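Student: Using only what follows, build the 3D model:
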Amino acid sequence: MTTPEDQDNSPTLFEIIGGEARLRELVDRFYDLMDLEPRFADLRAMHPPSLDGSRDKLFWFLCGWSGGPNHFIERFGHPRLRARHLPFSIASKERDDWLRCMAQAMHELDMPQALQERLMTSFFQTADWMRNRHG
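Tutor: Below you'll find the predicted structure:
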């Protein structure tokens, strides 16, 4: 007979990804690509001159979102992602650029294909929800 505790032993997405070290690697590669790849220049232009704060915020957010420590909430409260992104003009192109950059980062880090697909499905849903203009 299984108890509720037994059913809760499946690894979190945070653990499947590889914890904080692997998430930091992913976030850093994502922002490195934004700086390096000309095709992500428009996406890069939406960010401040230094990406340090953006790197930290995405890393902190993804830790909690994936089932790890709630670093973002501890610092800033509820993520309110859509509200925090309203000052930026986000249409399908910006959504797709963000997703392409993240997909390339995951691919370059040789993340397992099933994990990449799982993350991209979730990232797409969130990125699509962030759109605040047509186009």
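
Student: Going by C-alpha atoms from here, please, whenever you check contacts or count neighbours.
Tutor: Noted.

Student: what's around residue 38, how many residues?
Tutor: By other C-alpha atoms under 10 Å, 11 other residues sit near residue 38.

Student: can you pull the contacts of it?
Tutor: Residues counted as contacts of residue 38 (C-alpha atoms under 8 Å, 6 or more residues apart in numbering): none.

Student: The structure of the following sequence is requested for comparison with the preceding one:
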Amino acid sequence: MSDVAETTTMYERLGGAVVIDRLVEAFYARMDRLPEAEGIRAMHADDLGHTKQVLKRYLSEWTGGPKLYSPEKGHPRLRQRHMGFSIGNAERDAWLLCMQGALEETVADAAARAAIYDAMAKLADWMRNTAGNPHDTVGHAARP
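Tutor: The predicted structure is shown next:
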């Protein structure tokens, strides 16, 4: 046995590309059907095909898998990219509700599921750009 400790990425713990794909599909399926997600669903195009692909690439890279997002899009700058949308507590909570259900449906490893949810919750908090966010610049209007 080697003296070098093996490092397992969150990408591997989640289940790799297959699970990332299922996770994103389950996430957007919830966004389409949960009444609590109606507001955030309205922020998206009718056809979610492109949006799903972008999220799959982002999550792959963010969790330590293949770098599929940054070669195409550059640095994520997520908050900046979402400034055209009004994101407050309700939008954050709806997004997390969809993601929590998708994680429960697709990720078998309970510890990995909890760890990734905690990281996503912190990210979702950071994404708020309306009243209530300590990093707020308040007053951003929704994209027309």
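
Student: Kindly provide the TM-score of these chains.
Tutor: The pair, once superposed, lands on a TM-score of 0.91 when counted by TM-score structural alignment, normalised by the length of structure 1; 131 aligned residues with a C-alpha RMSD of 1.5 Å.

Student: Give me the nearest residue to the counterpart of residue 68 of structure 2 in structure 1, chain neighbours excluded.
Tutor: Using TM-score structural alignment, the partner of residue 68 of structure 2 in structure 1 is residue 71. Spatial nearest neighbour of residue 71 of structure 1, excluding adjacent residues (C-alpha to C-alpha, 6 or more residues apart in numbering): residue 60 at 5.0 Å.

Student: same thing with residue 70 of structure 1?
Tutor: Per C-alpha to C-alpha, 6+ apart, closest to residue 70 of structure 1 is residue 64, 4.3 Å.

Student: Tell me where structure 1 has strands.
Tutor: In chain order, structure 1 shows no strands, with DSSP state E as the criterion.

Student: Show me the helices in structure 2, by range?
Tutor: If DSSP state H is used as the criterion, the helices of structure 2 fall at 10-14, 16-33, 38-41, 49-62, 70-73, 78-81, 89-106, 110-127.

Student: how far apart are the fourth one and its match in structure 1?
Tutor: Think helix 49-62 of structure 2. Taken over the aligned residues, the distance from helix 49-62 of structure 2 to structure 1 averages 0.7 Å (mean C-alpha distance after the TM-score superposition for structure 1).

Student: Could you do the fifth one as well?
Tutor: In this overlay with structure 1, the average offset of helix 70-73 of structure 2 from its partner residues is 0.8 Å by mean C-alpha distance after the TM-score superposition for structure 1.

Student: I'd like the helices of structure 2 laid out as TSV, including distance to residue 2 of structure 2.
Tutor: Shown next, in TSV, are those (distance: least, C-alpha to C-alpha, whole Å):
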stretch	distance to residue 2 of structure 2
helix 10-14	20
helix 16-33	24
helix 38-41	48
helix 49-62	28
helix 70-73	33
helix 78-81	39
helix 89-106	32
helix 110-127	25
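
Student: Distance-wise, check residue 97 of structure 1 relative to residue 109 of structure 1.
Tutor: Distance from residue 97 of structure 1 to residue 109 of structure 1, counting by C-alpha to C-alpha, to the nearest Å: 18 Å.
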